[in-house]
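Novice: Below: sequence and its predicted model.
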Amino acid sequence: MDFDFDADQKAFIKEVREFLEDVRQWPDAADIMCPERESDSILADTPARKRFNRELARRGYLGLSWPREYGGQGRPGIYEYLLNEELSRVGAPLIGKGVGCVGQTLIRHGSDKLKSEFLPRILKAEIEFALGYTEPHAGSDLAALRLRADRVENGWMLNGQKMFTTSAHFADWYWLAARTDFDAPKHKGISLFLLPMDQPRITIHPIETMGEHVTNQVFLDNVFVGDDYVVGELNKGWLYICEALDYERFTFYTFSPLEEKLKALRALLSAKADDRRAIADRPHVRRRLARLTSEVELSKMLQRRVVHAASQNRVPTIEAAMCKLYSTSLHQRLADFALDSLGLDGLLHKGDPKAPAVGKWEWSYRATALDTIGAGSSEVQRNIIARRHLDLPLRF
């Protein structure tokens, strides 16, 4: 397989980089481009970041791979990957759940009403979504979800709780999985709904994690949703969720932040202070830096395999699982190595003026644990690889 980019793709990368250089001149550029931001760097969760996404939309960067009939450009999906790589390299918000998980699923499975209502607003960056999957008793085993959707006249009544819903504290609409058939096998009785987040019977409790990522508990108490806002066919939500998660693993876990982290750490450890020997001059540090450099290149190759699979019109389920499992673990190994090498100074919080790299690595140590959970935990990725690639039994 050829991992090199063709002339058109290289020209696109150059175009995006020139656009981002222009953004650096904006008065609020520091809020938009935050490569040091370990948590939530992919989100459009501030007015400046939302304005940036609207500029992405104005320039035609949203919906690159959507069919032209829905307002997209009909370009290969690799262009969205290339765009997200450049955005994540500088710590800018990515193109988001609307264009990816939500928009792609609506294009494939949504009704004409849902397509006409949501797709144009997504392309204009006018709307933010939260994904309501995880529950207190249904984390990695998502099919065990219990949130009830009971049939009522002209729609459904929702009751239950969701957990760890990123974006719920600022999202406009909820992309929600609920159980609609209580007698069917657990994978067969799930449906997807769209509902506005500002309803009075939806209660949101923000939770700040150890990595300073804000997630949420969401409680739904007799929340009505009409039949028009059921996504696709009833009781086929599990299929749609799996498709969306494959897309999320592909687009959200980009390679460039790993590359930039390694460059920054190498520069930090190579710097000399007060005529003392640089940390990187120590033999054991040099060996580990060399090892991590090779591992970052391996992560790049795993990501390229995902891109290649997608370019062959395959859903890159196995490739995405391998890439997600390896790269998120590597982020942790980089943070571990940084703290080991920096010694006690590395433990200083980013609020301490004496913290190396403004506390980047202490924050990274706390935040990277979250990446091994989001979009399917490491255990889930191992199960996917074991069952779908190695043909191992479910229990072994």
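Specialist: Thanks, I have it.
Novice: can we go C-alpha only for contacts and neighbour counts from here?
Specialist: Will do.
Novice: Setting aside sequence-adjacent positions, which residue approaches residue 224 most closely?
Specialist: residue 157 (4.6 Å; Cα to Cα, 6 or more residues apart in numbering).
Novice: The one you found: neighbour count?
Specialist: Number of residues near residue 157 (other Cα atoms under 10 Å) recorded here: 17.
Novice: isn't there a helix covering it?
Specialist: No. Under DSSP: H, G, I helix; E, B strand; the rest coil, residue 157 sits outside any helix and is assigned strand.
Novice: what's near enough to touch it?
Specialist: 148-151, 222-225 (Cα atoms under 8 Å, 6 or more residues apart in numbering).
Novice: Restricted to buried residues, select the residues you listed in ChimeraX.
Specialist: Here is the ChimeraX command that selects the buried residues among those (16 or more other Cα atoms under 10 Å):
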select :148,149,150,222,223,224,225
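Novice: ok, which stretches of the stretch 51-200 of the chain are strands?
Specialist: Listed in chain order, the strands of the stretch 51-200 of the chain (DSSP state E, counting those that start in this stretch) span 129-132, 148-152, 155-162, 173-179, 190-196.
Novice: could you redo those strands as a markdown table and give each row distance to residue 96?
Specialist: Shown next, in a markdown table, are the strands of the stretch 51-200 of the chain (distance: least, Cα to Cα, whole Å):
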| stretch | distance to residue 96 |
| --- | --- |
| strand 129-132 | 9 |
| strand 148-152 | 27 |
| strand 155-162 | 21 |
| strand 173-179 | 13 |
| strand 190-196 | 17 |
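Novice: So for residue 109, which of those strands sits nearest?
Specialist: strand 190-196 (10.9 Å; Cα to Cα).
Novice: The closest one to strand 173-179, inter-axis angle?
Specialist: Using axes from the mean of the first three to the mean of the last three Cα atoms, to 10 degrees, the direction of strand 190-196 lies 150 degrees away from that of strand 173-179.
Novice: other SSEs contacting strand 190-196?
Specialist: Applying 3 or more Cα pairs under 8 Å, 6 or more residues apart in numbering; DSSP states H and E, we find strand 190-196 packed against strand 173-179, strand 214-226, strand 230-231, helix 237-252.
Novice: Are we agreed that residue 341 is in a strand?
Specialist: No. If the criterion is three-state DSSP, then residue 341 is helix and not within a strand.
Novice: and the comparison structure, right after this:
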Amino acid sequence: MAMELTETPERLAFVEAIRDFARRECGTREQRAALTAGGTESHSRLMNDKIASLGWSGVALPEEYGGAGGGVTDACLLLEELTYGRVPVFGLGISMIVAKTVERFGTEEQRHRIIGGFCRGEVSSVAMSEPDSGSDVASLTCRARRTDDGYVIDGQKTWISCAHYAERIQLVCRTDTSGPKHSGLTMLEVPTDADGLTIRPIETLGGREVNDVYFTGTRVRAANVIGTEGQAWTQLTAGLNFERLVCAAIFLGHARRAFEDALEYVNGREQFGRPIGSFQVIAHRIADLATELECCRALVYDVARRVDADPERQLPREASMAKLKVTETAKRIAIEGMQMMGGAGYTTEYEMERHLRTTIISTVFAGTSEIQREIIAKAYRR
């Protein structure tokens, strides 16, 4: 579906190559089960390494750091198609966000090491949320105290995706408590094998995807600051276009797959002597979902093109619209897909129950739907 929104023969060939890879590597339930420990893990190191070896991981990153020199549109195509193809590389999108942050704010040494490592298959995680700091990120209290040669970190982060298989964590912590809550925040690179760092899984509907992360006297060098000390809030805001488009592209892929699985079922399942998809109540539901899906695709790639045309331009309204619309639609498609499939949609014999478990949380993480609506609404206040 995404091919109609691409503009060049190179992008058409790129999409076809991703689809061929997904069919070959993850085309059967048996393959996917083997790669995800029976569906309990969302990231396969094997698949991630293969994608890196093909040169795809760094598609939107500069060539001088090991990337392919493409744009945000190319990143969206990659993430959408990998997700649609059910390739289990959940850590890829998060690592891409970290790499883009380092590209914008990191030192040359950090760019070569972190971006280069990502392009070779390394995984990064992001740690912002805390037990008492969720949507109000600026209220976080995890503290990094400055020492002669670096920082000592103490505190807890929670709901941290990918930390259990990441090489590093991009930590947002407080280095100064003297000013307003949006000031005094700093980004630090923390290796996951650092002393005093403990990662504990949080069991969820989706399997093992998120973690509690504890810092107890964890030391990092002064050179591990990403950007400028005390300026993490400004740096986070600058990266929101990309972060929200990454999320939107991933869940556009989920939405497409859930829709096609539902469509295949209703066209094959017969009741009262004909396919249930031929009954008006089902046919109209399919029509509505297909229309919503097309709207999502158009929105994601319109915003991606705008970012590519002017990478420094902030698009808070449009990027939030993309994240809001796609995740809400993906969740709706999974819920309605399960309803159309009846009991079959609830069983593990079919993958609709997995789609539901995956999409149900999409409207919560990376900025809840409520937060996205508030950001959008601000653009219309007088």
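Specialist: Okay, I see it. Values in this document were obtained by computation on a predicted structure and should not be read as measured data.
Novice: Distance check, the equivalent of the residue nearest to residue 224 of structure 1 over in structure 2 against residue 183 of structure 2.
Specialist: Alignment note: residue 157 of structure 1 maps to residue 152 in structure 2; criterion TM-score structural alignment. For residue 152 of structure 2, the distance to residue 183 of structure 2 equals 19 Å [Cα to Cα, to the nearest Å].
Novice: go on, residue 49 of structure 2?
Specialist: Counting by Cα to Cα, the gap from residue 49 of structure 2 to residue 183 of structure 2 is 38 Å.
Novice: same deal with residue 200 of structure 2?
Specialist: Relative to residue 183 of structure 2, and taking Cα to Cα, residue 200 of structure 2 is found at 29 Å.
Novice: cool, residue 92 of structure 2 as well?
Specialist: 30 Å.
Novice: ok, those two, which is more surrounded?
Specialist: Set residue 92 of structure 2 next to residue 183 and count neighbours by other Cα under 10 Å: residue 92 wins out with 25 against 19.
Novice: Can you find the partner of that one in structure 1?
Specialist: Per TM-score structural alignment, residue 92 of structure 2 is aligned with residue 96.
Novice: Same check on residue 64 of structure 2?
Specialist: For residue 64 of structure 2, the residue aligned by TM-score structural alignment is residue 69.
Novice: what residues are up against whatever residue of structure 2 lines up with residue 235 of structure 1?
Specialist: With TM-score structural alignment as the criterion, residue 235 of structure 1 lines up with residue 230 in structure 2. Residue 230 of structure 2 sits next to 174-176, 183-186 when contact means Cα under 8 Å, 6+ apart.
Novice: Repeat the analysis, applying 7 Å as the threshold.
Specialist: 175, 183-186 (Cα atoms under 7 Å, 6 or more residues apart in numbering).
Novice: Show me the helices in structure 1, by range?
Specialist: Under the criterion DSSP state H, helices of structure 1 are mapped to 7-23, 29-32, 47-58, 78-89, 96-97, 103-109, 112-123, 237-252, 256-270, 283-311, 317-342, 360-371, 378-384.
Novice: how close does the match of residue 157 of structure 1 sit to residue 224 of structure 2?
Specialist: Taking Cα to Cα, one finds residue 152 of structure 2 at 12 Å from residue 224 of structure 2.
Novice: Equivalent analysis for residue 350 of structure 2, please.
Specialist: Taking Cα to Cα, one finds residue 350 of structure 2 at 46 Å from residue 224 of structure 2.
Novice: Next: residue 318 of structure 2.
Specialist: 33 Å.
Novice: How many neighbouring residues does residue 297 of structure 2 have?
Specialist: 23.
Novice: How about residue 4 of structure 2?
Specialist: 8.
Novice: Repeat that for residue 200 of structure 1.
Specialist: 9.
Novice: And residue 294 of structure 2, by the same measure?
Specialist: Other residues close to residue 294 of structure 2 by other Cα under 10 Å number 14.
Novice: Looking for the alignment partner of it in structure 1.
Specialist: So residue 294 of structure 2 corresponds to residue 297, using TM-score structural alignment.
Novice: Nearest residue to residue 262 of structure 2 in space, please, no chain neighbours.
Specialist: residue 337 (5.2 Å).
Novice: ok, now which ones touch the one you found?
Specialist: By Cα under 7 Å, 6+ apart, the neighbours of residue 337 of structure 2 are 259, 262, 352.
Novice: quick revisit: of the contacts of residue 157 of structure 1, closest to residue 283 of structure 1?
Specialist: Closest to residue 283 of structure 1, out of all of the contacts of residue 157 of structure 1 and judged by Cα to Cα, is residue 148, at 58.8 Å.
Novice: distance of the alignment partner in structure 2 of that closest one from residue 295 of structure 2?
Specialist: When structure 2 is aligned by TM-score structural alignment, the residue opposite residue 148 of structure 1 is residue 143. Separation of residue 143 of structure 2 from residue 295 of structure 2 (Cα to Cα): 43 Å.
Novice: and if you look at residue 122 of structure 2?
Specialist: On the measure of Cα to Cα, residue 122 of structure 2 and residue 295 of structure 2 end up 34 Å apart.
Novice: How about residue 78 of structure 2?
Specialist: Residue 78 of structure 2 is 19 Å from residue 295 of structure 2, by Cα to Cα.
Novice: With residue 196 of structure 2 instead?
Specialist: 47 Å.
Novice: Report how many residues lie close to the equivalent of residue 334 of structure 1 over in structure 2.
Specialist: Per TM-score structural alignment, the equivalent position to residue 334 of structure 1 in structure 2 is residue 333. If you count neighbours by other Cα under 10 Å, residue 333 of structure 2 ends up with 31.
Novice: wait, what's in contact with residue 333 of structure 2?
Specialist: 255, 258-259, 289.
Novice: Which of those has the largest number of neighbours?
Specialist: residue 255 (31 neighbours).
Novice: Tell me the spacing between the aligned partner of that one in structure 1 and residue 276 of structure 1.
Specialist: Residue pairing (TM-score structural alignment): residue 255 of structure 2 is matched to residue 258 of structure 1. Distance, residue 258 of structure 1 to residue 276 of structure 1, by Cα to Cα: 28 Å.
Novice: just residue 97 of structure 1 next, same as before
Specialist: In terms of Cα to Cα, residue 97 of structure 1 sits 48 Å off from residue 276 of structure 1.
Novice: who has more neighbours, the two?
Specialist: Applying other Cα under 10 Å to residue 97 of structure 1 and residue 276 shows that residue 97 carries more neighbours, namely 22 against 8.
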